[in-house]
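S.K.: Mind folding the following:
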Amino acid sequence: MEFGNPLFNIAIFLAFVVVTLVVVIRVSKQNVTAGDFYHGGRAFSGRQNGIAIAGDYLSAASFLGIVGAVALYGYDGLLYSVGFLVAWLVALLLVAEPLRNTAKYTMADVLSFRMRQRPVRTAAATSTLAVTFFYLLAQMAGAGALVSLLIGIEGRVGQSIVIAVVGVVMIAYVLIGGMKGTTWVQIIKAVLLVTAVGVSTVWILALNGFNLSEVLGKAVAEHPDGATILEPMHQYGTSGASKLGFVSLAIALVFGAAGLPHVLMRFYTVPTAKEARRSVVWAIGLIGFFYLCTMVLGFAAAYMVGVDVIGTLPGGSNSAAPALAYALGGTVLMGIISAVAFATILAVVAGLTITASASFAHDIYNGVIKEGSATSAQEVRVARRTAVVIGGVSIIGGILAAEQNVAFLVSLAFAIAASANLPSILYSLYWKRFNTRGSLWSIYGGLGSALVLITFSPVVSGSETAMIPGADFAWFPLTNPAIISVPLGFFLGWLGSVTSSETNELKQAEMEVRSMTGAGAEKATQAH
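M.R.: The predicted model follows:
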């Protein structure tokens, strides 16, 4: 299947990169302090931050992965959409406002507030880097599939070169623009993505008399599995293990978002807790609209492109969305949709990279190595160097994971975030008894169990789509570890706390007042 003019597609890519780099360079002149680099000087409104959150959250997994999953598996592919959206209710009701009220830079600032600084900061930063790595894998894999499809590159070598180029551009965004530049890239990308997806959805519905049943009927007629794609558990109901795998996936998706470091960091870019709440409401509205559209796009791809054709494309199911755009509107629409998808990847990887680099520089370098004595200039310098290292590691990981469905890869990042981060965040905000040992056991226990189970699962070896083809050392039957690792993270947090006599009632009381009311938080912000 031929996909238009590669030169036209490349030109649209370059136009987006040039425009966003100009924006990043302009706002970079306002980066003076570490606070400017980490949270943009808290200068964004709730609406701006909400659009940026949507831009950060609607990743390659949301656009490329979910459309492909719906095209191949129908109803079960929508489970990713439902999980990703419902997860925001947890973030809105339990995390957003209290986290913003602590007036800090990173997740580790919150977790270590009433505990021993060095061990908790080290643990939180380690968890942040692990979650970021898995999320970056998904974005890089999506980038390789997308650009390879558009410019006619075939084979792993060509995709590897594409992934490396994406990594370099991402590093440039972070080094030049910091959080302000990254936020504006995410705002631009969110507007483009939601508009493009909305227009495509209306176009498809118009071709079918604005009758969703007509779209579903055509998908059923063309899909090899027929009407079963409209039924639950088509993908996950084949055995007891696959049913458990579905439960595990649901746990990861619903609880993961509230523990994602790059999403949590966005709550610090607004001036007040009220704006933090407002930003989440904006994000939920945009994200909800987007996921409704992916349902239509996925079923349309099933009959307009064809399941058999999707399976032969570079990147497999990840290429369903751009292939649908070509079938719908030819070269021009495919170039536009693909440029938007490319923008999606660049914006998300930039947000991930700045989160990970800020965590290392602020928590490990300043908080642990320098014991809080580093200057803002030193922190920012270390953060920029860390961004380069993270970019290099993500390029290598993305090459290894190039054939995996990106929505699936993101579900692994959600599982790690829900296992290692969420228990400690909720315990820190809401449980007076929580202490250093509980935090360490929860973070390392949740993180370690998730990583071990992923390593010895069919994701890495023992299956046709494994990261290491030909190897087979898998003993854990599920592809997502959340059903074990998330409860274990909560249990270890409780067990560690009740077996330790450490308490700090004064700090706990201050934390409670700040997180619930915001009192005292603004002074801390100004001190930074």
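S.K.: contacts and neighbour counts: CA atoms only from here.
M.R.: Noted.
S.K.: now stretch 421-437, how far from the chain's geometric center?
M.R.: In this view, stretch 421-437 has its centroid 23 Å away from the chain centroid, taken as CA atoms, centre = their mean, to the nearest Å.
S.K.: Over to stretch 483-496?
M.R.: For stretch 483-496, the distance to the chain centre is 23 Å (CA atoms, centre = their mean).
S.K.: What of stretch 12-27?
M.R.: So, by CA atoms, centre = their mean, the centroid of stretch 12-27 is 22 Å from its chain's centroid.
S.K.: List the buried residues for that stretch?
M.R.: Ile12, Phe13, Phe16, Val17, Thr20, Leu21, Val23, Val24, Val27 (16 or more other CA atoms under 10 Å).
S.K.: what's the answer for stretch 240-253, then?
M.R.: Neighbour-count burial for stretch 240-253 [16+ other CA under 10 Å]: Ser242, Lys243, Leu244, Gly245, Phe246, Ser248, Leu249, Ala250, Ile251, Ala252, Leu253.
S.K.: this one next, for a side-by-side:
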Amino acid sequence: MSAVLGSAVLAAESEQIGDPVLNIAIFGAFVVVTLVIVFRASKNNSTAADYYAAGRSFTGPQNGTAIAGDYLSAASFLGICGAIAINGYDGFLYSIGFLVAWLVALLLVAELLRNTGRFTMADVLSFRLRQRPVRMAAALATLAVVFFYLLAQMAGAGGLVALLLGIEGVAGQGLVIAVVGALMILYVLVGGMKGTTWVQIIKAILLIAGAGIMTIWVLAKFGFDLSALLQGAVDTAGEGGEALIEPGKQYGASGMSKLNFLSLALALVLGTAGLPHVLMRFYTVPTAKEARRSVVWAIWLIGVFYLFTLVLGYGAGALVGPEAIKAAPGGVNSAAPMLAFELGGVVLLGIISAVAFATILAVVAGLTITAAASFAHDIYASVIKHGEVNPDGEVKVARITVVVIGILAIVGGIFANGQNVAFLVALAFAVAASANLPTIIYSLFWKRFNTTGALWSMYGGLISCIVLIAFSPVVSGKVDPATGASLSMIRDTSVDFHWFPLDNPGIVSIPLGFLLGIVGTLVSKERPDREKFAEMEVRSLTGAGAEKATVH
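M.R.: This is a model prediction of the structure:
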């Protein structure tokens, strides 16, 4: 979802938007307030359940709001608004796709995972399978998803925040990435899941309130007439503006572009149901009833927000104009900030900048706590120590992991600065859909499924996904026909080793992950533990024993 942030990284050197002093003041106020909340929340972090799952102390509405905060990344606000302003109907397909993806995640796996697991996704996958190999595979897939997702957020954060603060040069943007990373480490290190959850709740409220205010403001300028707003966008776009309200402007040019969209949509819709940092949020509520309440709140908040993006996107197209947006320092990412400036000047722009910063900070904190839990709980405690480790030792390892992951994310974000962030995000979603989701589905619903099938599915999905993206046009060989500039991760247009034609491998690697799970199960002589499956089925459907879930 953060793919659209990439262009801001390169454009930040040209000029800045708004008043950097005002933006820094608003950023500083947000950091101070959230740090106070995180330190207060950290006083109750005494056990592993406190650190990983916030002591399962959040209510449904609180957790639902935090889920919305975890799910709505900066690209949901900045990127989708820009996509709608530039591509109209085809841009709004992103909003529809992300909302449908959330429904798939909630209705298919979320509550069942919450009832069966304890802290991480691997708890569920290893419940009735051989623990050590499955935990290792699940943890590696989780770390791969989280790292590349985190890398994309960090690289996007560097470009976006540097742009808004008027920081020029690679060194300055690297400093921004380091500051964002350091804050992320501090939040997670001190606050654990409880502190991270409160940051996400605050961020969700700010993001939805900010988008709501701007939506009402835009509608007021057009007499609260949506048809007038759409017509304004068409008129401002000039010749060919009618394409903004018709399908096919971005994905209807050729059969390959349609196939590209289908592959990307498949990865996003199904990948969300396998994103570990989203699924982990369901371990923070005390009961299945509260998990269901979380679902209701999350759906309403996310759905309303994506309706706001429709108005904001077409509003930016009407009041700012597609050409002005594309020519701005941040490219399509500038649509929402430029609309804010058009509506309320530097003050509203400063507030929207702070909301974008809050969004990035909350998402990277959620990703980091997930990666720390996966390594400490699944690899260190369960595989290396064979489950013989006290909770204090496990939390200590989790905190060390937070620092290591944070440093790696900072270094990786600095190196990825100026690279194609779309590659990193596509990889994260494709890995989640290819490696995690098939095993989750089979573990929950297929009685015959065994360890061999799980390993074939996870490793096969992971490897095929990475290989296909490495040899896709996203990495090399994609050139802008108008300018001749490289659109690939490798900027040298003379380098071209791609043989896979699609930008996203989802349409190949996801079915392959499901197929390998079936084949691995059927060719294996391993006999499934039917009693364990029956126990897992009862627990997943009723929640009985979920609060006392143990590692098997």
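S.K.: What's the TM-score once they're superposed?
M.R.: Put the two chains on top of each other and the TM-score (TM-score structural alignment, normalised by the length of structure 1) is 0.96; 527 aligned residues with a CA RMSD of 1.8 Å.
S.K.: What is the helix or strand where Val425 of structure 2 lies packed up against?
M.R.: In this assignment (DSSP states H and E), Val425 of structure 2 forms part of helix 421-431. Other helices and strands packing on helix 421-431 of structure 2, by 3 or more CA pairs under 8 Å, 6 or more residues apart in numbering; DSSP states H and E, are helix 131-165, helix 255-271, helix 451-470, helix 506-523.
S.K.: ok and the third one relative to helix 421-431, angle-wise?
M.R.: In this case it means helix 451-470 of structure 2. Here helix 451-470 of structure 2 runs at an angle of 160 degrees relative to helix 421-431 (axes from the mean of the first three to the mean of the last three CA atoms, to 10 degrees).
S.K.: Quick one: the residues in structure 1 that helix 451-470 of structure 2 pairs up with.
M.R.: Counting by TM-score structural alignment, helix 451-470 of structure 2 lines up with residues 436-455 of structure 1.
S.K.: What of the first one?
M.R.: Counting by TM-score structural alignment, helix 131-165 of structure 2 falls onto residues 117-151 of structure 1.
S.K.: if we can go back for a sec, can you list the neighbours in contact with the match of helix 451-470 of structure 2?
M.R.: With CA atoms under 8 Å, 6 or more residues apart in numbering as the contact definition, stretch 436-455 of structure 1 has outside contacts at 111, 115-116, 119-120, 123-124, 127, 412, 415-416, 419-421, 423-424, 460, 474, 476, 479-482, 485-486, 488-498, 500, 502.
S.K.: cool, and stretch 535-543 of structure 2?
M.R.: 111-116, 127-128, 287-288, 444-445, 544-546.
S.K.: Tell me which of the residues you listed fall in helices.
M.R.: Counting by DSSP state H, the contacts of stretch 535-543 of structure 2 place Glu111, Leu112, Leu113, Arg114, Asn115, Thr116, Ala288, Leu444, Phe445 in helices.
S.K.: ok so, going back, show me how to select, in PyMOL, the buried members of the contacts of stretch 535-543 of structure 2.
M.R.: Only the buried entries of the contacts of stretch 535-543 of structure 2 go into this PyMOL selection, using 16+ other CA under 10 Å:
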select buried, resi 111+112+113+114+115+116+127+128+287+288+444+544+546
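S.K.: Which member of the contacts of stretch 535-543 of structure 2 is positioned nearest Gly91 of structure 2?
M.R.: Glu111 (30.8 Å; CA to CA).
S.K.: Quick one: map the closest one onto structure 1.
M.R.: With TM-score structural alignment as the criterion, Glu111 of structure 2 matches Glu97.
S.K.: Also Asn260 of structure 2?
M.R.: Superposed on structure 1 with TM-score structural alignment, Asn260 of structure 2 falls opposite Gly245.
S.K.: With His377 of structure 2 instead?
M.R.: So His377 of structure 2 corresponds to His362, using TM-score structural alignment.
S.K.: quick one: its match and Glu379 touch, right?
M.R.: Yes: the pair His362 of structure 1 / Glu379 is scored as a contact, 6.4 Å apart, by CA atoms under 8 Å.
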